[in-house]
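Student: The following block contains a protein sequence and its predicted model.
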Amino acid sequence: MNKVFAWMTWIGVPVSVIGGFLHWPTVLMFGLYCLTIIALASYMGRATESLAIVAGPRIGGLLNATFGNAVELIISIFALQAGLVDVVLASLTGSVLGNLLLVAGLSFFVGGLKYKRQEFNIYDARHNAGLLTFAIFVAFVIPEVFTMQMDGGERLALSVGISIIMILLYIAALYFRLVTHRGVYQHKSEEVEEHEEPEWGKGKATAILALATVAVAYLSERLVHTFETVAESFGWSELFIGIIIVAIVGNAAEHASAVIMAYKNKMNVAVEIAVGSTLQIAMFVAPVLVLVSLLFPEKMPLVFSLPELVAMAASVLLMIVLSNDGDTNWFEGATLLAAYTIMGIGFYLL
């Protein structure tokens, strides 16, 4: 598989650049950009996996989520610059659904096919449950009720205030887990770790991450300009493009890495990638995009549509119920995947 992604990268990057300059058909370039970004994301996933082996499951999962979300952050910033606020909000929703239902679902399902039961840190699961509840219900759903009585300026002011609080709380959560309470809530699944050699050393992994991020930034900027034409060609709404297409492409690195980790029975890392990435999207990426939008003519208040809010809330509740016992199997993965498919059909038909 790595060889396939390697060929896709070495061919896709130069062909994408050439196609852009020669103005090849937009729909063709859309597909080419998506495939090349996914191939580059695989390199980012392999690099962060190498760093994860050195740094441990918590920091490794955080690194994977951070660099995986960097792709979506870059795409979203260019989309904001182009005035595509609805696409950005939809992509944020898609990331929450994709990570909690698709990434976690695939991880639980694939890992469950190989192992009857897979355990992960129950203390982390409960800690994440509280943060997920705060991020979606307190920071996303409740403000929606208040904004019904507000004008545009007040909505934006509330969104900026919420964004600052969420960023500060996210930083505090990282400090809590990685500094003040590191190792305090250790689970037996973390006590025995197989010794594994990283694929790349620290220097090479860091260099590959940097180069891949630069390439993704360029391709993402080009990808954003194809959305309108592609939507008209296939009859897709901006909501569907944001929730399904952008979210899957933007989170390709986490998708691959989490499933691989689950197959290796490293569920602490797999869950940290899926849930940690969701928390980072909701508590850091979304607030940062709100603040970045202040630099552009089209501002982005943190106000989602009713279908988006209901879908995110249902995903969080389902994930909390299934993961709060620190134990999973293939059927729970199938349940998450079924929920993602139902919501995908709904957004496609909306």
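Tutor: Great, that's in hand.

Student: can we go C-alpha only for contacts and neighbour counts from here?
Tutor: Noted.

Student: Please report how far Ile320 lies from Glu221.
Tutor: According to Cα to Cα, to the nearest Å, Ile320 stands 35 Å off from Glu221.

Student: likewise Gly12?
Tutor: Per Cα to Cα, Gly12 is found 15 Å from Glu221.

Student: Identify the residues contacting Cys312.
Tutor: Check again: residue 312 is Met, not Cys. Thr93, Val96, Leu97, Ile136 (Cα atoms under 8 Å, 6 or more residues apart in numbering).

Student: who wins for neighbours among the residues you listed?
Tutor: Leu97 (29 neighbours; other Cα atoms under 10 Å).

Student: here's the one I want to compare it with:
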Amino acid sequence: MVDKAFMLLTFIGVPLSVIGSLMHWPSILLFVIYCLTIVALASFMGRATESLAVVAGPRIGGLLNATFGNAVELIISIFSLKAGLVGVVLASLTGSVLGNLLLVAGLSFFVGGVKFKRQRFNVYDARHNSGLLMFAVIVAFVIPEVFSMTMNEGETIALSVGISLILIVLYLAALFFKLVTHRGVYQPKEDRGENHHEEEPEWGKGKAIAILALATVAVAYVSENLVHTFEAVAESFGWTELFIGVIIVAIVGNAAEHASAILMALKNKMDIAVEIAIGSTLQVSMFVAPVLVLISLLFPVNMPLIFTLPELISMASAVLLMVVISNDGESNWFEGATLLAAYFIMGIGFYLL
């Protein structure tokens, strides 16, 4: 039923997006149409990556979900950089970290915990990811802020570029570690491989890849138009660039992985759900953000890897909370509720800021 609704929304939303942009409909109406269309397209991306995950296993499946989930946000961010909206991009990166660690993981833990009182996931992956989360968010994002206090604009950009290159190299090394040199080394013997091998993928590999490609192209078109509505929507509702980036863009941009992670939790596939939430956070902080810094060098306005104090404190708090909750390799609905409560508290703060 839900899949049919998203299909209908896609077939209606894409043509309306094209017609509305050509006929210059009111910005608020277009903003709503674009957001709903992107969410609908993201559902197709989620279903396609889920089909590929059935064949590839939890680690590759989680990585695929995180990658294509972040592809939407990366596309929106590139067009935002082109428009000179650096504040929106930095805020959307903050929103992705908060959304993945608190909203996505929180909903997954809560929904899965209601159905299954106690759910388990790979504790070795959780501990490995905890160290990377601490490095990626607290070290790599806080250090530039501290050093930039005594630097001029050119030196700050140079520092950001240097840190970005290091982050990208370490992220690729982390993938090589998990998927090649230490694949299966830290994997418990029990309960591994019995779920995803029994299940048949919804779509074949060729069809899934084709749908991913088409959906990504459509998202790119809609995202470019969505960016042009931000200023008018902000004026109409009294929203700041920070709130639009942290809450609106982050939720819309990460809709695919939100849906995928919750669906995996309902099927008691917590390895994939946790890999989506934490893996996506690592990908945003160690790959997407550095890539955007490098891409911004092609535009008139460069983006430094410098966040505001509320953004830094919020991201660091989310990381510490997630590390404490996930380090035992188990989850329940109350832990999910705790993560969600933290997300809503921060959401209220960014709205009133």
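Tutor: That came through fine. Treat the numbers as computed from the prediction; the structure is a model and nothing was measured.

Student: After superposing, what score do the chains get?
Tutor: The TM-score (TM-score structural alignment, normalised by the length of the first structure) is 0.99; 350 aligned residues with a Cα RMSD of 0.6 Å.

Student: follow-up on the earlier one: what about the second structure, which of the contacts of Met312 of the first structure hold up?
Tutor: Contacts from the contacts of Met312 of the first structure that recur in the second structure, judged by both residues aligned by TM-score structural alignment, their matches' Cα atoms under 8 Å, are Thr93, Val96, Leu97, Ile136.

Student: and the last one, what pairs with it in the second structure?
Tutor: Right, the one you point to is Ile136 of the first structure. Taking TM-score structural alignment for the superposition, Ile136 of the first structure sits opposite Val137 in the second structure.

Student: isn't its match right up against Val284?
Tutor: No: with contact defined as Cα atoms under 8 Å, Val137 of the second structure does not reach Val284; the gap is 9.8 Å.

Student: The strand or helix carrying Phe141 of the second structure: which residues count as buried?
Tutor: Secondary structure assignment for Phe141 of the second structure, by DSSP states H and E: helix 140-148. Buried residues in helix 140-148 of the second structure, counted by 16 or more other Cα atoms under 10 Å: Ala140, Phe141, Val142, Pro144, Glu145, Ser148.

Student: what sits up against the helix or strand harbouring Thr10 of the second structure?
Tutor: If you go by DSSP H and E, Thr10 of the second structure is part of helix 2-23. Helix 2-23 of the second structure has contacts (Cα under 8 Å, 6+ apart) with Leu30, Ile33, Tyr34, Leu36, Thr37, Ala40, Leu41, Ser43, Ala218, Val222, Asn225.

Student: Give the equivalent position in the second structure for Ala323 of the first structure.
Tutor: For residue 323 of the first structure the amino acid is Ser, not Ala. Per TM-score structural alignment, Ser323 of the first structure is aligned with Ser326.

Student: Now for its match: which residues touch it?
Tutor: Ser326 of the second structure is in contact with Val123, Ala126, counting by Cα under 8 Å, 6+ apart.

Student: got JSON lines for the buried residues of helix 140-148 of the second structure, with distance to Ile166 of the second structure too?
Tutor: Output for the buried residues of helix 140-148 of the second structure, formatted as JSON lines (distance: Cα to Cα, whole Å):
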{"residue": "Ala140", "distance to Ile166 of the second structure": "9"}
{"residue": "Phe141", "distance to Ile166 of the second structure": "12"}
{"residue": "Val142", "distance to Ile166 of the second structure": "15"}
{"residue": "Pro144", "distance to Ile166 of the second structure": "13"}
{"residue": "Glu145", "distance to Ile166 of the second structure": "17"}
{"residue": "Ser148", "distance to Ile166 of the second structure": "17"}
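
Student: Give the aligned equivalent of Val301 of the second structure in the first structure.
Tutor: Using TM-score structural alignment, the partner of Val301 of the second structure in the first structure is Glu298.

Student: Give me the distance between that match and Leu223 of the first structure.
Tutor: For Glu298 of the first structure, the distance to Leu223 of the first structure - Cα to Cα - is 19 Å.

Student: about what we covered before: secondary structure class of the match of Val301 of the second structure, three-state.
Tutor: At Glu298 of the first structure the chain is in coil, as set by DSSP: H, G, I helix; E, B strand; the rest coil.

Student: how many other residues sit next to it?
Tutor: If we define neighbours as other Cα under 10 Å, then Glu298 of the first structure has 14 of them.

Student: Kind regards, and thank you for your time.
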